[in-house]
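Colleague: Take a look and give me a structure for this.
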Amino acid sequence: MMFARPPRPPRGLVRGAMYAGALAALVAMAACSSPSSRFYTLGADGSAAAPAAPAPLATARTLAAPGWMIEVAPIDVPPQVAKNQLVVQTGPTQVRVLEEERWASLPGDEIRRALSTDLTQQLDTIDVYGTAHPNATPVYRVSMNVQRFESWPGSHALIDAVWSVRSVSSNAVMTCRSVVNQPVGEGYDALVDGHRQALQQISVQVASAVKAMAAVNSQSPSSSSAKANVPVPACPSAAGSTGTGA
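Modeller: Model prediction:
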């Protein structure tokens, strides 16, 4: 019995398949050899690149609502640093964008999340931004505009921010400015940690302002006409901060 030999594929098709396989292998090798990105956060640990500790067993609890609450609004940052890559200063008028060193989220989101965490811990309250809350509960809205967010490797991390605390019920508002220049060591971990420490210093000032606004608000008359003329306390005194009530 004779069997028919299957037809051979065209030589050009075989050659094309070989080229495609070789190209795929080169792409895979390039991907393996390219440096991996490191991701940083302004959270308590300072760097997302650090090894994570084992997670504790999950627990659930419900806390009583505090006597007053805060609302930390989205935070604006300069356009040149509003990107996932770390942007570092190489001179007074020059910067360098680091493709392999990245924020875990956009810098504005990192700052808002870290500021919210710091304030809720210092004030023993909750951040109700974007969440329904009782109308009878006093709420203090925290807004911030970061005008300078400079990263100088091996030198310092600088945050220059204008921020305000507004009483939602009376519309009284305190507007202040904080400029913090935090020395840092070598390496990008130290640089990110410097920004975290600078932001913590600002959060202490903001927390003091919220407490002062809450104290004045609790002593003011309850009528709406009287609340319209609630006095505004002065900005908290701290090195590197300036401001006035408005």
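
Colleague: CA atoms for contacts and neighbours, from now on please.
Modeller: Fine.

Colleague: Just give the closest residue to V88, not the sequence neighbours.
Modeller: S151 (4.8 Å; CA to CA, 6 or more residues apart in numbering).

Colleague: do the same with K83
Modeller: L106 (5.8 Å).

Colleague: my read: the residue nearest to V88 touches L191, true?
Modeller: Yes: the pair S151 / L191 is scored as a contact, 6.8 Å apart, by CA atoms under 8 Å.

Colleague: so what sits against both of the two?
Modeller: Shared contacts of S151 and L191, defined by CA atoms under 8 Å, 6 or more residues apart in numbering, comprise A157.

Colleague: could you pull out the strands for the chain?
Modeller: When assigned using DSSP state E, the strands of the chain occupy the ranges 38-40, 69-72, 85-91, 94-103, 139-152, 156-167, 173-183, 241-245.

Colleague: And this one, please, so the two structures can be compared:
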Amino acid sequence: MTFDRRPAAARAPRRAARRAGAALFTACALAAAALAGCASPPSRFYTLNPGDTTAPAVANPPWLIELAPVDMPSQVAKNQFVVQRSATQVDMLEQERWASLPGDEVRRALSGDLAQQLGTIDVYGSPHPENVPVYRVSVNVQRFESWPGSHALIDAVWSVRSLRTQNVMTCRSVVNERVGDGYEQLVDGHRRAVQALSDAIATGVRTLSQAGPAVATTTAAGSASRAKAPVGIPCPAAVAAGS
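Modeller: Prediction:
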């Protein structure tokens, strides 16, 4: 056994250092525990694309669609839920989030719904046969409002263009779905609104597919020019009346 034979005065600084170290360790442990107790609650993620609805595979569809990326208002183009508190005030919720940006969520939901309704596939960004009619769909969401316990609203201007004839249809759909309490109910309301929007667009594609080819324009001399003027096709009555 070894004894520290130094005078007590010489041993005092070492004891003080040990006590200070122990106190520092205790303080750090308490701070870590306090931080753990104050940790933010986990975020919840939602999607507009339920995993149990898959469009059936189509071998040779009569036409193809090409759904462009969906434009969304900048104030809601965030992963966090942006909910309306009043007509002029919104809240951004950190714990309630979309699985991907709202524009991507809406586009994927529309793509699946349209493919299923029209018996076709979405070939956006993919090569496709030249001999199959392609209808390009563009969607500009002008309002995407979330009112908890009240309603979910989508106000969108959309167009369908035939790449073969360049005939085009441009329409507007305003869809307002009532919702109950809870954020899952709010997401379900938006999902129903997207379904109604896809119903309107599908009707537009069918209508455009039945339109005749574009007519040739004539020059001042009366001869037909090579270019064909695209025809503006009116919205179907059900769509024009609003969804």
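
Colleague: Fetch the TM-score of the aligned pair.
Modeller: The TM-score (TM-score structural alignment, normalised by the length of the second structure) is 0.79; 221 aligned residues with a CA RMSD of 3.1 Å.

Colleague: one step back: with respect to A4 of the first structure, which of the strands of the first structure lies nearest?
Modeller: strand 94-103 (58.2 Å; CA to CA).

Colleague: which parts of the closest one are buried?
Modeller: V95, V97, E101, R102, W103 (16 or more other CA atoms under 10 Å).

Colleague: likewise stretch 62-77 of the first structure?
Modeller: Counting neighbours by 16+ other CA under 10 Å, stretch 62-77 of the first structure gives M69, I70, E71, V72, A73, P74, I75, D76, V77 as buried.

Colleague: so what's the fourth one up against?
Modeller: Residues in contact with V72 of the first structure (CA under 8 Å, 6+ apart) are R112, L115, S116, D127, V128, Y129, R141, V142, S143.

Colleague: Counting neighbours, which of those comes out on top?
Modeller: Among the contacts of V72 of the first structure, V142 has the most neighbours (other CA atoms under 10 Å), with 28 neighbours.

Colleague: Identify the residue of the second structure aligned to that residue.
Modeller: Using TM-score structural alignment, the partner of V142 of the first structure in the second structure is V137.

Colleague: For its match, give me its contacts.
Modeller: I65, E66, L67, A68, W158, S159, V160, R161.

Colleague: Which residue in the first structure aligns with V160 of the second structure?
Modeller: Match for V160 of the second structure (TM-score structural alignment): V165.

Colleague: So for its match, what's the nearest residue that isn't a sequence neighbour?
Modeller: Of all residues beyond its chain neighbours, the one nearest V165 of the first structure is V142 (4.8 Å), with distances taken as CA to CA, 6+ apart.

Colleague: do R102 of the first structure as well
Modeller: According to CA to CA, 6+ apart, the nearest residue to R102 of the first structure is Q85 (4.3 Å).

Colleague: which residue lines up with that neighbour in the second structure?
Modeller: Aligned counterpart of Q85 of the first structure in the second structure: Q80 (TM-score structural alignment).

Colleague: in stretch 156-174 of the first structure, what's buried?
Modeller: 156-170, 172-174.

Colleague: same question, stretch 27-43 of the first structure
Modeller: Neighbour-count burial for stretch 27-43 of the first structure flags R38, F39, Y40, T41, L42, G43 (criterion: 16+ other CA under 10 Å).

Colleague: So which elements touch the longest helix seen in the first structure?
Modeller: Secondary structure of the first structure read by DSSP state H shows that its longest helix is helix 188-219. Applying 3 or more CA pairs under 8 Å, 6 or more residues apart in numbering; DSSP states H and E, one finds that helix 188-219 of the first structure contacts helix 107-123, strand 139-152, strand 156-167, strand 173-183.

Colleague: TSV for those, including distance to A22 of the first structure?
Modeller: What follows is those, written out as TSV (distance: least, CA to CA, whole Å):
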stretch	distance to A22 of the first structure
helix 107-123	41
strand 139-152	43
strand 156-167	47
strand 173-183	50
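
Colleague: For G108 of the first structure, see how far away P78 of the first structure is.
Modeller: From P78 of the first structure across to G108 of the first structure, the span is 9 Å (CA to CA, to the nearest Å).

Colleague: Please say which of the two ends up with more neighbours.
Modeller: Applying other CA under 10 Å to P78 of the first structure and G108 shows that G108 carries more neighbours, namely 19 against 15.

Colleague: how about the closest residue to that one other than its chain neighbours, what does it touch?
Modeller: Spatial nearest neighbour of G108 of the first structure, excluding adjacent residues (CA to CA, 6+ apart): I75 at 5.3 Å. Neighbouring residues of I75 of the first structure by CA under 8 Å, 6+ apart: G108, D109, I111, R112, S143, M144, N145, V146.

Colleague: Cool, thanks, talk later.
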